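Undergrad: Task: produce atomic coordinates for the following.
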Amino acid sequence: MSSRGVRAAGTDGTDFQNRQRVAQHYQESAQYKSILKWFFVPHFLILVFMWLKVGSELLRTNFGWKNAFFDRLDMPSAYPWEYVWCFSFIPIVLAIYSFQRNKLKILHYAYYAEFVVGIFPCMIGLGGQLPELMEYAQDMEGSNTPTFKGIFPMVIIWYIFFAVALQIHGFSMYFMHHLAAAWAPVKRD
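TA: Next up, the predicted model:
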């Protein structure tokens, strides 16, 4: 009916609510996209620091690059899992690319890439650093654990990193799964 005309007979004008709803899967899609974007921010910030650490080492060892700042930090050499984790920007790029047109297949690639280049390297690092953590916990003074600036043990920094990174990756995978479910076509019996 016209908004200026006479109201339809048999209605008081409050029956519009059933026609003015956004479908639940569209609401979920918008909500999960927003949440994922917020998880990508800290992931990217951590990634920048890892790129600086690993990149500076690559420049020093392969190209003879010298920098007083990185020399003063006295960082230990990078572990192999760190190189792999540096590629964890790939799931972010894939997920953001899938958001524009709800590309389910690309979101699935992002989901599995999150595990392969995010969680898996962290788990390898977690297991690889465990003996070093035990050695440090048993003898803090006499331990040969590499340190940050000669003071703070790197193994503690790594375990803080693992705690944060695994939560970011785990929640990202959780929300990617639910976003994929919101995008999936409805199965009719």
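Undergrad: C-alpha from now on. contacts and neighbour counts both.
TA: Will do.
Undergrad: gap between whichever strand or helix holds L107 and the chain center?
TA: Per DSSP states H and E, L107 falls inside helix 104-114. Chain-centre distance of helix 104-114: 13 Å, with C-alpha atoms, centre = their mean, to the nearest Å.
Undergrad: got it, and stretch 11-25?
TA: Worked out by C-alpha atoms, centre = their mean, stretch 11-25 lies 38 Å from the chain centre.
Undergrad: Sequence B follows; please return its structure for comparison with A:
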Amino acid sequence: MVTGTDGTDFTHRQRIAAQYQISAQNKSRLKYCIFFHYLLFFAMLAKLSSDILDRLDIFVLEIEELQIPKPLWWEYIWCCSLLMSFLGLAAIRKNKISTMKNYMIGIAVLGIIPVIYAFVYYLPQVWYYASTGNTDGVTLWQVCIY
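TA: Model (predicted):
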């Protein structure tokens, strides 16, 4: 124990204001979201690799044997949303509200709208399969029937 104190002076020490604690917590959450966005991007890139290699006129037999379906336009647009993550990370680092607004707009346009489009695009097939259990007219990939 320090001489000259009885140990009760801790109540007078400085504390971090609540808004700064909340800000740090939200920045940490956003970093996790951006990290998972990168993971999803690499998964999508693996799906798009067949089409990308075809466009570059590169033939890889192992990838061609997978018979990956041709990608839709929303998948490429969603992949462009990864560029917005750099804005988000810069906004976190510099505490810039305008950069964060641009990040949110970019994620909405390039990330959320294409996913909503995909949801609407595939919903009739999912509904048909869920209600009938029949796979006729449903887009399937690598189906194994035992």
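Undergrad: Quantify their similarity with the TM-score.
TA: With the length set by TM-score structural alignment, normalised by the length of the second structure, the two chains reach a TM-score of 0.82; 144 aligned residues with a C-alpha RMSD of 2.4 Å.
Undergrad: hmm, back to that, so how far is the helix or strand following the helix holding L107 of the first structure from its chain's centroid?
TA: Per DSSP H and E, the first helix or strand lying C-terminal to helix 104-114 of the first structure is helix 120-138. Offset of helix 120-138 of the first structure from its chain centre (C-alpha atoms, centre = their mean): 21 Å.
Undergrad: Helix 120-138 of the first structure - contacts with which helices or strands?
TA: Under the contact criterion of 3 or more C-alpha pairs under 8 Å, 6 or more residues apart in numbering; DSSP states H and E, helix 120-138 of the first structure touches helix 80-85, helix 154-183.
Undergrad: could these go into CSV alongside mean neighbour count?
TA: CSV is the format used below for those (neighbours: other C-alpha atoms under 10 Å):
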stretch, mean neighbour count
helix 80-85, 16
helix 154-183, 18
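Undergrad: So for F69 of the first structure, which of the ones you listed sits nearest?
TA: When those are compared by C-alpha to C-alpha, helix 154-183 sits nearest F69 of the first structure, at 17.7 Å.
Undergrad: tell me what that closest one is packed against?
TA: Using 3+ C-alpha pairs under 8 Å, 6+ apart: helix 154-183 of the first structure touches helix 24-63, helix 104-114, helix 120-138.
Undergrad: Show me what the shortest one is packed against.
TA: This means helix 104-114 of the first structure. Against helix 104-114 of the first structure (3+ C-alpha pairs under 8 Å, 6+ apart) you get helix 89-99, helix 154-183.
Undergrad: will you turn those helices into TSV that also has distance to E57 of the first structure?
TA: Converted to TSV, these look like this (distance: least, C-alpha to C-alpha, whole Å):
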stretch	distance to E57 of the first structure
helix 89-99	19
helix 154-183	16
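Undergrad: Compare those helices and give me the one nearest E135 of the first structure.
TA: Taking C-alpha to C-alpha, helix 154-183 is the member of these nearest to E135 of the first structure, at 10.2 Å.
Undergrad: returning to that earlier point: okay, the helix holding L107 of the first structure sits on what stretch of the second structure?
TA: Helix 104-114 of the first structure lines up with residues 97-107 of the second structure when matched by TM-score structural alignment.
Undergrad: What mean distance separates that stretch from the matching residues in the first structure?
TA: Compared with the first structure after fitting, stretch 97-107 of the second structure has a mean deviation of 1.0 Å; criterion: mean C-alpha distance after the TM-score superposition for the first structure.
Undergrad: how far does stretch 45-58 of the first structure sit from the chain's center?
TA: Taking mean C-alpha positions (C-alpha atoms, centre = their mean), stretch 45-58 of the first structure and its chain are 16 Å apart.
Undergrad: mean shift between it and the second structure?
TA: Mean deviation of stretch 45-58 of the first structure relative to the second structure after superposition (mean C-alpha distance after the TM-score superposition for the first structure): 1.6 Å.
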